[in-house]
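S.K.: structure here, sequence nowhere to be found:
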């Protein structure tokens, strides 16, 4: 059962040792997103941002993280989607389904990284189609423009 139904995104260079529940820590420098499990168990959940792991989207206000977060190695086995800062509980998976997804994930990673060693992702595109897209970094230029616009209104 989900205890935290929304998360506050916080862009950081390094993730703090003590995680605040309900906060989604995003480190673009380290390509990772970390949060305390949304079920309330307190476990640290790390989602690496790579071409074969999770994909982050940020529109200047809200964050979405794809694919879903399945905490299959934690006692709680919570499963949820983070969409526009909201936590949406997803159904539980059987152990067979978890293992099948882990096998698919390993194949997708192997295909992706093999293609990087042999001249490009084009050769394995069909094999990794189910993998998440590349990381989308926050648009800092538009963020800076908004900051400058708002700041200049004060003067």
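M.R.: That came through, no problem. Note that the structure is a prediction, hence the values are computed from the model and not measured. Residues are numbered from 1 along each chain as shown.
S.K.: contacts and neighbour counts: CA atoms only from here.
M.R.: Noted.
S.K.: quick one: residue 94 from residue 77, how far?
M.R.: As defined by CA to CA, to the nearest Å, residue 94 lies at a distance of 10 Å from residue 77.
S.K.: next, the one to line up against it:
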């Protein structure tokens, strides 16, 4: 790994040009981005969601979990960011990558599928409209027979 540490920077927006060795964190957009730690220059984006990454800030350092696996990049880097340190993790085979992608898809389906499991609300028939009633004066005249 070219970068053994990442300095964190909290920001509203992720800049267009990422400085090497900086982990940009946007809480507003629930995402982090950094240049790949191998030094290849590719941008790595890690969204914070219940099924993707999570960030831990201890007041001084940042940890990102789970590991960062850049399987779509040519470098295929794999590392962990723990308390600002970059820890190289082992390379994964294509089978391991595919297994993890399946696990991620299943996790998303379980999580997001549970949110909207109720059938959409609709009436099988149009709602009943109350019968229009005549005004009091019209009903009173009818009662009087006028």
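M.R.: Received it, and whenever you're ready, just let me know what you need. From a predicted model like this one, the values you see are computed outputs, not experimental measurements.
S.K.: re earlier: who has more neighbours, residue 94 and residue 77 of structure 1?
M.R.: Here residue 94 of structure 1 and residue 77 are compared on neighbour count by other CA atoms under 10 Å; more neighbours surround residue 77, at 15 against 10.
S.K.: nearest spatial neighbour of that one, skipping sequence neighbours?
M.R.: Among residues not flanking residue 77 of structure 1 along the chain, residue 71 sits closest, at 4.9 Å (CA to CA, 6 or more residues apart in numbering).
S.K.: wait, the one you found touches residue 90, no?
M.R.: No - counting by CA atoms under 8 Å, no contact exists between residue 71 of structure 1 and residue 90, whose distance comes to 11.4 Å.
S.K.: give the intersection of the neighbour lists for these two.
M.R.: Taking CA atoms under 8 Å, 6 or more residues apart in numbering as the contact definition, residue 71 of structure 1 and residue 90 share the neighbouring residues residue 79.
S.K.: hey, where'd the helices end up in structure 2?
M.R.: Counting by DSSP state H, structure 2 forms helices over residues 94-115, 136-144, given from the N-terminal end onward.
S.K.: closest to residue 20 of structure 2 out of those helices?
M.R.: Distances from residue 20 of structure 2 to each of these were compared using CA to CA; the minimum, 26.1 Å, belongs to helix 94-115.
S.K.: for the closest one, which outside residues touch it?
M.R.: Counting by CA under 8 Å, 6+ apart, the neighbours of helix 94-115 of structure 2 from elsewhere in the structure are 50, 51, 52, 71.
S.K.: would you mark the buried spots in it?
M.R.: Of the residues in helix 94-115 of structure 2, those buried by neighbour count under the rule 16 or more other CA atoms under 10 Å are residue 108.
S.K.: that one vs structure 1, average offset?
M.R.: Here helix 94-115 of structure 2 is compared with structure 1 after superposition; its mean distance to the aligned residues, by mean CA distance after the TM-score superposition for structure 1, is 0.5 Å.
S.K.: tell me how far that helix lies from the chain's centre.
M.R.: Using CA atoms, centre = their mean, to the nearest Å, the distance from the centre of helix 94-115 of structure 2 to the centre of the chain it belongs to is 14 Å.
S.K.: could you do stretch 41-58 of structure 2 as well?
M.R.: Between the mean C-alpha position of stretch 41-58 of structure 2 and that of its chain there is a distance of 9 Å (CA atoms, centre = their mean).
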